[in-house]
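>>> would you be able to build a 3D model of this:
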Amino acid sequence: MYHDHGMEGMASTSQSTNGTSGMHHHKMMMMHMTFFWGINAEILFSRWPGRRGAGMYALALGFVFVLAFLVEWLSHCRLIKPGSSNNVMAGVVQTLLHATRVGLAYLVMLAVMSFNGGVFLVAVAGHTLGFLLFGSRVFKKNTETLFDGNASDLPPMSC
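As a prediction, the model looks like this:
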């Protein structure tokens, strides 16, 4: 059996809400379940970028890249000064940063679930550049405090 895995819809019938039988044609979007290449994709939002061309697809890829980059920045930022006198306020800020990071990470995950090869590559590239700039030893001045004495090459996922 041949299955068309394009983004074209299929016609369906339904009954109207007043009980009369009527023919209504709705386009049902087919979701890709394997990686595909192309600019006709839906990423995060219905019909976005859709079939609006290469410019909108590039904008969508840039958006996913920035989201992944921000996840890495939030994972390695030091916005709360050590020894802060107000632990409650520091805890609230830390919790809000954590919620923001998790929300952005879920958005990146949902974008990758579009199964578009370009989206996958820019998500990985965003995480990679973010880690290079904020988490790796390349731009660190003091390597003793990088990982707090852990033998792991990766820092913990916390702000």
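>>> from now on I want contacts and neighbour counts done on CA atoms only, so please keep to that.
OK.
>>> distance from the chain centre to the host helix or strand of Gly118, please.
Assigned by DSSP states H and E, Gly118 falls within helix 117-134. Here helix 117-134 shows a centroid-to-chain-centroid distance of 10 Å under the convention C-alpha atoms, centre = their mean, to the nearest Å.
>>> check which helices and strands that helix sits against.
helix 54-76, helix 87-112 (3 or more C-alpha pairs under 8 Å, 6 or more residues apart in numbering; DSSP states H and E).
>>> let's have those in a markdown table, adding mean neighbour count.
Putting the helices and strands packed on helix 117-134 into a markdown table (neighbours: other C-alpha atoms under 10 Å) gives the following:
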| stretch | mean neighbour count |
| --- | --- |
| helix 54-76 | 20 |
| helix 87-112 | 16 |
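>>> one more, please, to line up against the first structure:
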Amino acid sequence: MEMNGGSSMMAPSPPESGMGGMEHMGGGGMMHMTFFWGKRVQILFTGWPGDQGIGMYLLSLLCVLLVAALVELLSGVSRRVASSMPITGLSLTALHALRIGLAYLVMLAVMSFNVGVLIAAIVGHALGFLFTGSGLFKWSRPTVDPAGGDAFSSTKA
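Purely as a prediction, here's the structure:
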């Protein structure tokens, strides 16, 4: 097609790599666009864990799991603190901002499309909820106030 000035516009050619589901990233790395299994992955930072072996991959999965568990822990702590002791709105807001920031980091890690990272995030959230929100352990049970409502309810009887 001829445009002003005689330049032509052509549709971009398909990728020549034949690596269906992968797009090329700057710096020579590859970014998967579909879920995949494998230890060669980049999570959050260029080259981490990258191609540094199974040990670094497992360490990165542990980090994702722990951050996801921390998100759930902060959620339980903020609910309990808000219901049991006077605390300023600014302090609760800071706690909320920290929790949401960590949750976004977990989400970005999952966007690496690595199935191991996805499983680590789910297990981390599940373990965090088990320990802080499920009521299975004594410290995770909702407290009951004298008015008959529990600490997590928004209305009192």
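>>> tm score of chain vs chain?
Overlay of the two chains. TM-score (TM-score structural alignment, normalised by the length of structure 2): 0.72; 131 aligned residues with a C-alpha RMSD of 2.8 Å.
>>> select, out of the helices and strands packed on helix 117-134 of structure 1, the one closest to Ala125 of structure 1.
helix 54-76 (7.0 Å; C-alpha to C-alpha).
>>> neighbours around Ile80 of structure 1, how many?
Here the count is done by other C-alpha atoms under 10 Å, and Ile80 of structure 1 has 13 residues near it.
>>> what sits closest to it if chain neighbours are left out?
Ala90 (6.6 Å; C-alpha to C-alpha, 6 or more residues apart in numbering).
>>> on that earlier part again, the helix holding Gly118 of structure 1 corresponds to what range in structure 2?
Residues 115-132 of structure 2 are where helix 117-134 of structure 1 lands when matched by TM-score structural alignment.
>>> how about that stretch: buried residues?
115-118, 120-132 (16 or more other C-alpha atoms under 10 Å).
>>> who's in contact with the one residue sitting closest to the centre of structure 2?
The centre of structure 2 sits closest to Val106, judged by C-alpha atoms, centre = their mean, with a distance of 1.5 Å. For Val106 of structure 2, the contact set (C-alpha atoms under 8 Å, 6 or more residues apart in numbering) comprises 64, 67-68, 121.
>>> including distance to Arg79 of structure 2, could the residues you listed go into CSV?
Below are the contacts of Val106 of structure 2 laid out as CSV (distance: C-alpha to C-alpha, whole Å):
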residue, distance to Arg79 of structure 2
Val64, 23
Val67, 19
Ala68, 17
Ala121, 22
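>>> need the max-distance pair from those residues.
Maximum pairwise distance among those (C-alpha to C-alpha): 8.2 Å, between Val67 and Ala121.
>>> nearest to Gly22 of structure 1 among the helices and strands packed on helix 117-134 of structure 1 would be which one?
The nearest among these, by C-alpha to C-alpha, is helix 87-112 at 35.9 Å.
>>> and the angle for that closest one with helix 117-134?
Interaxial angle, helix 87-112 of structure 1 versus helix 117-134 (axes from the mean of the first three to the mean of the last three C-alpha atoms, to 10 degrees): 150 degrees.
>>> hmm, back to that, right, and the residue nearest to Ile80 of structure 1 touches Ser84 too?
Yes - Ala90 of structure 1 is within contact range of Ser84, at 7.1 Å (criterion: C-alpha atoms under 8 Å).
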